[in-house]
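Asker: Structure for this input, please:
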Amino acid sequence: MAWFKRKEKGIQTSTEEKRDTPEGLWYKTPTGKIVDTEELAANFYVSPEDGYHVRVGSNEYFEILFDNNEFTELDENLTSKDPLKFEDKKKYPDRLKAAQKKTGLKDAVRTAVGKSKGKDLVVACMDFSFIGGSMGSVVGEKIARAADHSLKNNIPFLMISKSGGARMMEAALSLMQLAKTSSKLAQLAEAKIPYISLCTDPTTGGTTASFAMLGDINISEPGALIGFAGPRVVKDTTGKELPDGFQSAEFVLEHGFLDFITPRKELKDKVNLYLDLILNNNVR
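Answerer: Now for the predicted structure:
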């Protein structure tokens, strides 16, 4: 029975030399689909099997929208102060520093100007990874300054919203940003400069109550959560069962709050098609 016995050991790896499979090689969507991360990135971070749009940030949107990923960032070093001396479990300045270190961002929005299909475009994009995309004074100020850049240079403005709402650590100062940003968008409208609002997952709270719903055209990615208060709060407040798909982009479109939904891979084409139409450029 010698043929059942291993006379020489094959390649053996000691326990201390073994390594776990590196993290991040695969992504699992909410429907259970498994996607290779390289394939996901090549497909604009959209699952090819079920169309699920993975939540991404300003780096990815700038790469999608700007030609050759070339752009000039505006007010990139603007950071928040702590005028209220807010203290909870963690002091606000400490929380800001932790978020900046973790994300590599200064705050929850980045603004930039560049070419998109050869045309100048100002883009403001929120990052949910920075304190839940909460809107504080810096977010409002950067959006207002980006609108000023559009006004001064007669360049269309695209706002990409992704936010959990106002930043409680700045209290009333956070709420003031709703009026500030809305007034700047009114100036864009008066100057007849196009403003496009893109709602991504999630667009909630003060963003929905201000700039996210004030576009000349309001668009969204498929499946994005769009609303003011969350579904649980709405249900508890009204005491009623909510319909299927409540606050999804598709539900919001059906009820007239959106103009259309576009997959991420078509975003650049759709934005520029709209700009061509509204600016009466030649469209083939």
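
Asker: C-alpha from now on. contacts and neighbour counts both.
Answerer: Fine.

Asker: residues in contact with stretch 215-225?
Answerer: 52-53, 194-204, 212, 247-250, 257-264 (Cα atoms under 8 Å, 6 or more residues apart in numbering).

Asker: For the comparison step, fold the sequence that follows:
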Amino acid sequence: MNWLTNFVPPKLRQLVVRDTPENLWLQCPNCSQMLFHRDLEKAHKVCTHCGHHMRLGAKERLALMFDDGAYTLADLPPVQSDPLRFRDQKRYVDRMKDAQSKTGLQDAVLVAEGTIGGMPAVAAAFAFEFMGGSMGIAVGDAILRAARLAVEKRAALIAIPASGGARMQEGILSLMQMPRTTVAVAEVREAGLPYIVVMTDPTTGGVSASFAMLGDIAISEPGAAIGFAGQRVIRETIRETLPEGFQRAEYLFAHGMLDMVVHRHEMRETLGRILGMLMHRVEAEDPIADELSTVLPDEDVQAPSIPAGADAAAKQE
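Answerer: This is a model prediction of the structure:
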């Protein structure tokens, strides 16, 4: 071996061969089609072959939802690092630090304000990439902050859950966020403001058992998994075969648990028209009015007339 074989080929290889990133192509989990990363980004992580909706980050979802992608993040209370000093295979403090460093987020929810279809709105978006979007004290604080910000700004509140449920590392403190978030929704309703839930994959556990199922309008992305307990747990408990498509958005819509299943690319426009209707700023001939007529109460409907003499007869009885 001489310097020609030891030195020249490696130098030539460095000039010709370049390192190729490993994430240029991604495989659709539904149809297994290989997708170029730039095409997938342009489609907002919706498969261009089968239409499968992949999970979207909280910041990406907020940019997609607000007008012109412009929004302002709200300040949230500081996160309690480890209220129960929990430890399993790893300390909870260390898990939190790892999640924060990987995602750049403080916890699993971002709260933002802006406009949707020209209407003021406050959105609380979950980040599933942060410990599975699990709900702990910080998430409860964020939902409560979002509700009070909506009341303060006279804006609609939009919750966008993507969660595996309560955060086990916070124990009973995590379960207490279920009534806290329910109270937050009640504050918005008492102020006469709309509360809309946009369910994404997945919406499960304590999140689905609290604020996620309390929306004035319940919307979901196609194919989203929605439910409380997992299918395996349900199947083993009732010892029966579950229906096809069970706990999927389309199944829930067919059985009256959802008001709409909306494609991600149409979500902003749909929300804008719904907010316009709920806040009395849209004309009656809007094409979405017929779809909402079965969901929203008709303020123009009058009580049925009582036949003459019926009132007197009722009093005599």
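
Asker: Quick check on the contacts of stretch 215-225 of structure 1: which are buried?
Answerer: Buried members of the contacts of stretch 215-225 of structure 1, counted by 16 or more other Cα atoms under 10 Å: 52-53, 194-204, 212, 247-250, 258, 260-264.

Asker: Out of those residues, which sit inside helices?
Answerer: Using DSSP state H, 249-250 are the members of those that sit in helices.

Asker: center of structure 1 - which residue?
Answerer: In structure 1, the centroid-proximal residue (Cα atoms, centre = their mean) is Lys162; its distance is 4.0 Å.

Asker: How is that one assigned, secondary-structure-wise?
Answerer: Under DSSP: H, G, I helix; E, B strand; the rest coil, the three-state class of Lys162 of structure 1 is strand.

Asker: if I look at it, how far off is Val122 of structure 1?
Answerer: As for Lys162 of structure 1, its distance to Val122 of structure 1 is 17 Å (criterion: Cα to Cα, to the nearest Å).

Asker: OK, contacts around the nearest residue to Leu278 of structure 2 once chain neighbours are set aside?
Answerer: In space, and not counting its chain neighbours, Leu278 of structure 2 is closest to Pro194: 6.7 Å by Cα to Cα, 6 or more residues apart in numbering. Neighbouring residues of Pro194 of structure 2 by Cα under 8 Å, 6+ apart: 155-157, 188, 216, 275, 278-279.

Asker: what's the distance between His280 of structure 2 and Met119 of structure 2?
Answerer: For His280 of structure 2, the distance to Met119 of structure 2 (Cα to Cα) stands at 11 Å.

Asker: for Ala146 of structure 2, same thing?
Answerer: 16 Å.

Asker: Mean per-residue distance, the one helix or strand Arg232 of structure 2 maps to versus structure 1.
Answerer: Counting by DSSP states H and E, the element that carries Arg232 of structure 2 is helix 231-238. Once the two models are superposed, helix 231-238 of structure 2 sits on average 0.9 Å from its counterpart in structure 1 (mean Cα distance after the TM-score superposition for structure 1).

Asker: In structure 1, which residues correspond to that helix?
Answerer: Aligned using TM-score structural alignment, helix 231-238 of structure 2 spans residues 231-238 in structure 1.

Asker: I'd guessed Thr115 of structure 2 sits against Met65; true?
Answerer: No. Judged on Cα atoms under 8 Å, Thr115 of structure 2 makes no contact with Met65 at a distance of 9.0 Å.

Asker: out of these two, which sits in the more crowded spot?
Answerer: Met65 (25 against 20; other Cα atoms under 10 Å).

Asker: out of everything not next to it in sequence, what's closest to that one?
Answerer: Arg268 (5.0 Å).

Asker: pretty sure the one you found is touching Ala63, no?
Answerer: No. Here Arg268 of structure 2 lies out of contact with Ala63, judged by Cα under 8 Å, at a distance of 10.1 Å.

Asker: related to what we said a few turns ago, higher neighbour count, Ala146 and Met119 of structure 2?
Answerer: Shown here are Ala146 of structure 2 and Met119; by other Cα under 10 Å, Ala146 has more neighbours (29 against 19).

Asker: Can you tell me how far the closest residue to Gly114 of structure 1 other than its chain neighbours is from Lys162 of structure 1?
Answerer: Counting by Cα to Cα, 6+ apart, Phe71 is the residue found nearest to Gly114 of structure 1 once chain neighbours are left out, at 4.4 Å. The spacing between Phe71 of structure 1 and Lys162 of structure 1, counted by Cα to Cα, is 21 Å.

Asker: Repeat that for Gly51 of structure 1.
Answerer: For Gly51 of structure 1, the distance to Lys162 of structure 1 - Cα to Cα - is 19 Å.

Asker: With Asn282 of structure 1 instead?
Answerer: Asn282 of structure 1 is 32 Å from Lys162 of structure 1, by Cα to Cα.

Asker: and what of Leu214 of structure 1?
Answerer: 15 Å.

Asker: Arg110 of structure 1 too?
Answerer: From Arg110 of structure 1 to Lys162 of structure 1 the distance is 12 Å (Cα to Cα).

Asker: Name the residues contacting each of these two.
Answerer: 125-127.

Asker: Scan the residues you listed and report the most crowded one.
Answerer: Most surrounded of the shared contacts of Arg110 and Lys162 of structure 1: other Cα under 10 Å gives Met126, at 28 neighbours.

Asker: List the contacts of that one.
Answerer: By Cα under 8 Å, 6+ apart, the residues touching Met126 of structure 1 are 57-58, 108-110, 133, 160-163.

Asker: Over to Ala189 of structure 1?
Answerer: Counting by Cα under 8 Å, 6+ apart, Ala189 of structure 1 has contacts Tyr195.

Asker: The equivalent of it over in structure 2: what secondary structure?
Answerer: Aligned by TM-score structural alignment, Ala189 of structure 1 pairs with Arg189 of structure 2. Recorded secondary structure, Arg189 of structure 2: helix (three-state DSSP).
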